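1. pasting the sequence and the predicted coordinates here, then a few questions.
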Amino acid sequence: MKKIIVILLVLISNTEVFSQDNLLQNSFLREGITLNGRWNYIVDVYESGYYNYRREPHDESENPGAGAFFVNAKPKDKTDRVEYDFDAAPTLVVPGDWNSQKENLFYYEGTLWYKKSFDVPNYDASKRYYLHFGAVNYFADVYVNGEKLGAHRGGFTPFNFEMSKVLKPKDNFVIVRVDNKRFPDEVPTVSTDWWNYGGITRDVTIYELNETFIEDYSVQLDKENDKLLKGFIQLNGESKANSKVLVNIPELKINKTFTTNEKGYASFEIPVKKIDKWSDTNPKLYTVSIATDKDKISDKIGFRHIKTKGADILLNGEKVFLKGISIHEENVMRGGRAHSIEDARVLLGWAKELGCNFVRLAHYPHNENMVRLADEMGLLVWEEIPVYWTIDWENMETYKKAETQLKEVVSRDKNRASVIIWSMANETPQSEERLSFLSNLAKATRELDNTRLITAALEDHPSKDNKNIMVIEDKFSDIVDIVSFNQYYGWYGGSIEDLKNISWEIAIDKPVIISEFGAAALQGFHGDKTTMWTEENQAYLYEETLPALAKIPQFSGVTPWILTDFRSPRRMHDVYQNGYNRKGLISETGNKKKAFYTLQKFYENIKIKE
């Protein structure tokens, strides 16, 4: 392959909100030119590569000068002063976070500039070229050949920019300024219980597209009719209007042509005689091809129904119990942010070994690898956005940031059969402002996608009249399809011995998922079952909690906290935690704890209530 030069720069700003090009659907299966690999980087603590000494952004100046890192300046001769040199700078692997790759960047939060050089093999000036990022945490400014393509805010969702006008066949460079600093008005906000991994954490890819191409599409089973496929196709380009688009699903003998309107959009309905529905026990995927005379894409899509009826969750009309586990997106054993399909196979493979048919991807959108693989493996999925703890509920700009992240993950994963739940938030304190914020998110979600269920991880508390009775008193429970809540009786308050006397009273006829419970244990540390931090204590809590939860009449699923130990700067006990949240059933070294087998046995024996 020919040499490729890219300089990539990612940055965080607390004041500006940038738009991006519309997200390319199914970039996962499109053929592209990868820019993964080693990128040069410069740490910019004072952000002098972005601002001049008057704190004015270089990229807003007509003549930014050599001090602007994104121009990738080189001395013209021996008398010329340039105070940086990307080509002489050290390197980081992309995708990957900087914290786990460089010891001196372990705790770093701030601005770091990435640069990569690239050529474009078989460059064709009649084509359109897009630069796509799987995710950058948290704010990214992106430049190619010294020209700004745009910026993106949000650490866990994909984005892309067209770069056709600035691209050359050879000697290109992309620079990205990345900033992972935390701010009170961002999503998530300043306080979380997970590591704030900075960097270009997912794949970077160049896509060569025709002048008019298939930008977006949806193909879904109608929510009420299992003999009808519904969807849409959106073209991008000068000849997008009145174009013929062919939808082909060979196994279903579907070969239908539709015509786009003046905006390049075509909606469709296709009757089908019989569909082999996707489920956790039958993860059937159909090959779906969409083609115009200028573009063609192919996807693997499953078709299923997910609904609620009273306190039941119905998958394809049959009651299903969600045997789940919560997962953070970390690579066990290697450390750092997980990013590869191999990482996903390890995490979801452990979930299957545990006996799960369901995973909660917490507390942010995970890599597309996870949901694609879940489609193949027959794992139902809960996805959520990082509306977490102390969000600035009264700030409209904060709401827009949350809604944007929601739209981006729904756009990316709307064709994934495994995804059955969109979650709006986790453990958020009640107020009228918060209720309005979350209700608006739920409304926006239903407008984007009415085929899936909505929930949020709420909280329980003791009844005022009886401390042994736990209740859910949250007005948002009236909005959601599923009532979910986190509960930590026996860990954060109460004793494990008392769990047999605890009951939950939930006065609402909806399915209930216990979205979190658990206890921390240091793998390899043993003692009696009442000794804190031991594997025996963690297993004891599971042994007592699971039967207690199973008594809830609406009990429809559970996702204990959590599959593996994960890094958190909040966990500071040098002996037992050492910077890790130890509630995992598997250690950061990949060793299973006793509670893993306790939950596994529960899932083996659980019966669906009729």
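-> Yes, it's here.
2. going forward, measure contacts and count neighbours with C-alpha atoms only.
-> Noted.
3. hang on, residue 69 packs against residue 52?
-> No - because the distance of 11.0 Å does not satisfy CA atoms under 8 Å, residue 69 is recorded as not touching residue 52.
4. out of these two, which sits in the more crowded spot?
-> More neighbours sit around residue 69 than around the other of residue 69 and residue 52, counting by other CA atoms under 10 Å; the figures are 32 against 16.
5. got the contact list for the residue nearest to that one when sequence neighbours are not counted?
-> Counting by CA to CA, 6 or more residues apart in numbering, residue 49 is the residue found nearest to residue 69 once chain neighbours are left out, at 4.8 Å. With contacts defined as CA atoms under 8 Å, 6 or more residues apart in numbering, residue 49 is in contact with 58, 67-70.
6. one more time with 7 Å, if that's ok
-> Contact partners of residue 49, counting by CA atoms under 7 Å, 6 or more residues apart in numbering, are 67-69.
7. next one: residue 548
-> Applying CA under 7 Å, 6+ apart to residue 548 gives the contacts 499-500, 503.
8. which of the three states applies to residue 407?
-> At residue 407 the chain is in helix, as set by DSSP: H, G, I helix; E, B strand; the rest coil.
9. all helices of the stretch 401-550 of the chain, in order?
-> In the stretch 401-550 of the chain, the helices defined using DSSP state H, counting those that start in this stretch lie at 432-448, 535-550.
10. to residue 113, which of the ones you listed lies closest?
-> helix 432-448 (33.4 Å; CA to CA).
11. who's sitting farthest from the centroid in this structure?
-> Among the C-alpha atoms of the chain, the one farthest from their average position, using CA atoms, centre = their mean, is that of residue 79, at 49.0 Å.
12. from residue 72, how far off is it?
-> Taking CA to CA, to the nearest Å as the measure, residue 79 falls 18 Å from residue 72.
13. second structure for comparison follows:
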Amino acid sequence: MNSTKLTPLFLFIAMLFCGTSQAQDVFITNTQNRNFTSLDGKWEYVVDAYETGGMGGMPVYKNAVPKDKSDRVEYGFSRGKTLWVPGSWNVQHPELSYFEGTIWYRRTFDKVDISEGKRYFINIGAANYMATVTFNGEVLGKHEGGFTPFSYEVTDLLKEKDNFLIVGVNNSRKADYIPSKVTDWFNHGGIIREVKLIEVPKTFVNNYFIALDKSTLGKSTKQIQGKLEFTGNTLPSKARISIPELKVDQEIIIKNEDATSFTLNVKGLELWSPKNPKLYQVHIQAGDDTISDEIGFRTIETKGKQILLNGEPIFLKGICLHDENPLRKDRANSSEDAKLVLDWAQELGCNFIRLAHYPHQENIVRLADKMGILLWEELPLYWGIQWGNPEVLKKAKAQYKELINRDYNRASSIIWSIANETASIPDRNAFLGDLADYIRTLDDTRLLSAAIKKDQELDGHPDSVYTYNDPLIDKLDIISINEYLGWYGGAPEETRGKTFKAGFEKPIIVSEFGGGGSARILC
């Protein structure tokens, strides 16, 4: 009889990825308005140079500490070696400037006021790109995607003292990731957004979707459509929705364990717009759970070649923006970071910003609500995506669902974009068509777009008319084009004669234009 002897390294990898039961990833919206303990600050770290997660058969997430000088612990954390969270590791230590691989983070803390009737979740705003989350020596799960939030429950693992949260983050680029191997932005690695320990009741409203019914736009009594989602074993029988300023206080019967829909009739509603970014305090109470949010109500749609906000044509004037603090040269991760760039945009006269090329921090979307700036949001479905790989399509749907869950209630967000500069081929068309249909099942309150290529793909071609007939346009509400006349080919006398033509009666956004510049000159 043949037998296989497992080496210590193989045994360890089996423990890390197979042998430990994983908690379910639960989406929790509006985390800043819940009871939470911030876990931001200095975290200890260790570089996983061999991508093993530990040495000598002992995984790093077990947090082993040698009992004496003879105790064999080959791999672990040493005090004094720290990284700030949130933040990318690339800007914090010179030796990590261009590092791509895995770094393990450790945060220790006490929690002395554990309540028997509560549940506790670790919430991470984003970690780029693959995160392995462990708590008190147990693997909670793995999350893929560098820009969207995720949570794991730790109720049964939480102790009054000496808790340790250990997270392994890998920012390596791979062909079946989103984005793929090639991008044109810096690959910041690490835990790039806030980390919280969230406290909620045994059953709670983990998400809600609230928006104005556009069919009632011109009526004196308007309708607000909503849906509540719950997490918990025993659902409350009733919920209550109140909007004090509108004198709304309505009881809702909870009938469905997956989601409960409701309709509110309101009078005197002020519509949200850049000129009047009106937000209302909305309160939700269900059982022992109470959550509040500031929500604006608006409609966005198209008619022919016009974009209509609240039924009126609007001309979008804006810029493209990366999710970075340009002074600190790090990923943006705070309200102050958001205010810096949004103030600059308004000084330029912008009413619109393309959040390129991936989901930005939630703070910027919430602040745009207050400042009256319209937003385009997108996933990094960019160059080199494996369009024919069904697993990549699953990843795209999962990441878009997380983004929609996070930002559905934000009035400023008006466009979901599903691709940037991708060639029209059958696999790509099927992939993006499927994704477009999926997004519409989750959210019919926003417009769909994509930055598409012209029919003439070679730069500097002699044609005076650029045409756009990508079959993907059938799935879109808005045609968006990236064009760099005068930079990628075209002297001034040539560019003045160029015209653009699309075979569709749809609005057009120039989603990118301009030219490159020397960073040394700009700085």
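-> Happy to help now that I have it. As the structure is a computational prediction, the values presented were derived from the model and not from experiment.
14. any idea what the TM-score is?
-> Once the chains are laid over each other, their TM-score by TM-score structural alignment, normalised by the length of structure 2 reads 0.92; 498 aligned residues with a CA RMSD of 1.9 Å.
15. the residue nearest to residue 69 of structure 1 -> structure 2?
-> Using TM-score structural alignment as the criterion, residue 49 of structure 1 maps onto residue 53 of structure 2.
16. residue 475 of structure 1 now?
-> Using TM-score structural alignment, the partner of residue 475 of structure 1 in structure 2 is residue 471.
17. same question, residue 337 of structure 1
-> Looking across to structure 2 (by TM-score structural alignment), residue 337 of structure 1 lines up with residue 331.
18. tally of neighbours for that match?
-> Here the neighbour count serves as a burial measure; for residue 331 of structure 2 (other CA under 10 Å) it reads 23.
19. was I right about it contacting residue 323?
-> Yes - counting by CA atoms under 7 Å, a contact exists between residue 331 of structure 2 and residue 323, whose distance comes to 6.0 Å.
20. if I pick the aligned residue in structure 2 for residue 442 of structure 1, what's in contact with it?
-> Under the alignment defined by TM-score structural alignment, residue 442 of structure 1 is paired with residue 436 of structure 2. Contacts for residue 436 of structure 2 (CA under 7 Å, 6+ apart) come out as residue 475.
21. do the same with residue 266 of structure 1
-> Contact partners of residue 266 of structure 1, counting by CA under 7 Å, 6+ apart, are 232-234, 258-260.
22. which of those residues are conserved in structure 2?
-> Among the contacts of residue 266 of structure 1, the contacts conserved in structure 2 (both residues aligned by TM-score structural alignment, their matches' CA atoms under 7 Å) are 232-234, 260.
23. tabulate these (TSV), appending secondary structure, neighbour count and distance to residue 463 of structure 1.
-> Rendered in TSV, the data for those read as follows (DSSP: H, G, I helix; E, B strand; the rest coil; neighbours: other CA atoms under 10 Å; distance: CA to CA, whole Å):
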residue	secondary structure	neighbour count	distance to residue 463 of structure 1
232	strand	16	49
233	strand	22	51
234	strand	20	52
260	coil	19	57
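24. would you double-check that residue 87 of structure 1 falls in a helix?
-> Yes - the secondary structure assignment for residue 87 of structure 1 places it in a helix, going by three-state DSSP.
25. in contact with it, which residues?
-> Residue 87 of structure 1 makes contact with residue 40, according to CA under 7 Å, 6+ apart.
26. the alignment partner in structure 1 of residue 404 of structure 2 - how many residues pack around it?
-> Counting by TM-score structural alignment, residue 404 of structure 2 lines up with residue 410 in structure 1. As a burial measure, the neighbour count of residue 410 of structure 1 was computed by other CA under 10 Å and equals 21.
27. again with residue 357 of structure 2
-> Around residue 357 of structure 2 there are 24 other residues, counting by other CA under 10 Å.
28. now which residue in structure 1 aligns to it?
-> Under the alignment defined by TM-score structural alignment, residue 357 of structure 2 is paired with residue 363 of structure 1.
29. I'd say that match and residue 383 touch.
-> No - counting by CA under 7 Å, no contact exists between residue 363 of structure 1 and residue 383, whose distance comes to 8.2 Å.
30. now the residue mapped onto residue 101 of structure 1 from structure 2, nearest residue through space, not along the chain?
-> When structure 2 is aligned by TM-score structural alignment, residue 101 of structure 1 is paired with residue 92. With sequence-adjacent residues excluded and distances taken as CA to CA, 6+ apart, residue 92 of structure 2 is closest to residue 83, at 6.9 Å.
31. three-state assignment of the one you found?
-> Following three-state DSSP, the label given to residue 83 of structure 2 is strand.
32. how near is it to residue 506 of structure 2?
-> To residue 506 of structure 2, residue 83 of structure 2 is 48 Å away according to CA to CA.
33. so which of these two has more stuff around it?
-> Here residue 83 of structure 2 and residue 506 are set side by side on neighbour count (other CA under 10 Å), and the busier one is residue 83, at 22 against 19.
34. tell me where structure 2 has helices.
-> Using DSSP state H, the helices assigned to structure 2 run over residues 8-17, 335-347, 362-371, 390-407, 426-442, 492-495, 519-522.
35. so for residue 305 of structure 2, which of the ones you listed sits nearest?
-> For residue 305 of structure 2, the closest of those is helix 426-442, at 20.3 Å, according to CA to CA.
36. give me the mean distance between the closest one and structure 1.
-> Plainly put, helix 426-442 of structure 2 ends up 0.5 Å away from its match in structure 1 on average once the two are laid over each other (mean CA distance after the TM-score superposition for structure 1).
37. direction-wise, compare that helix with helix 390-407 and give the angle.
-> Taking axes from the mean of the first three to the mean of the last three CA atoms, to 10 degrees, one finds that helix 426-442 of structure 2 is oriented at 30 degrees with respect to helix 390-407.
38. when you align them, which residue in structure 2 goes with residue 429 of structure 1?
-> Using TM-score structural alignment, residue 429 of structure 1 pairs with residue 423 in structure 2.
39. name the nearest residue to that match, ignoring sequence neighbours.
-> The shortest distance from residue 423 of structure 2 to any non-neighbouring residue, by CA to CA, 6+ apart, is to residue 453 (6.8 Å).
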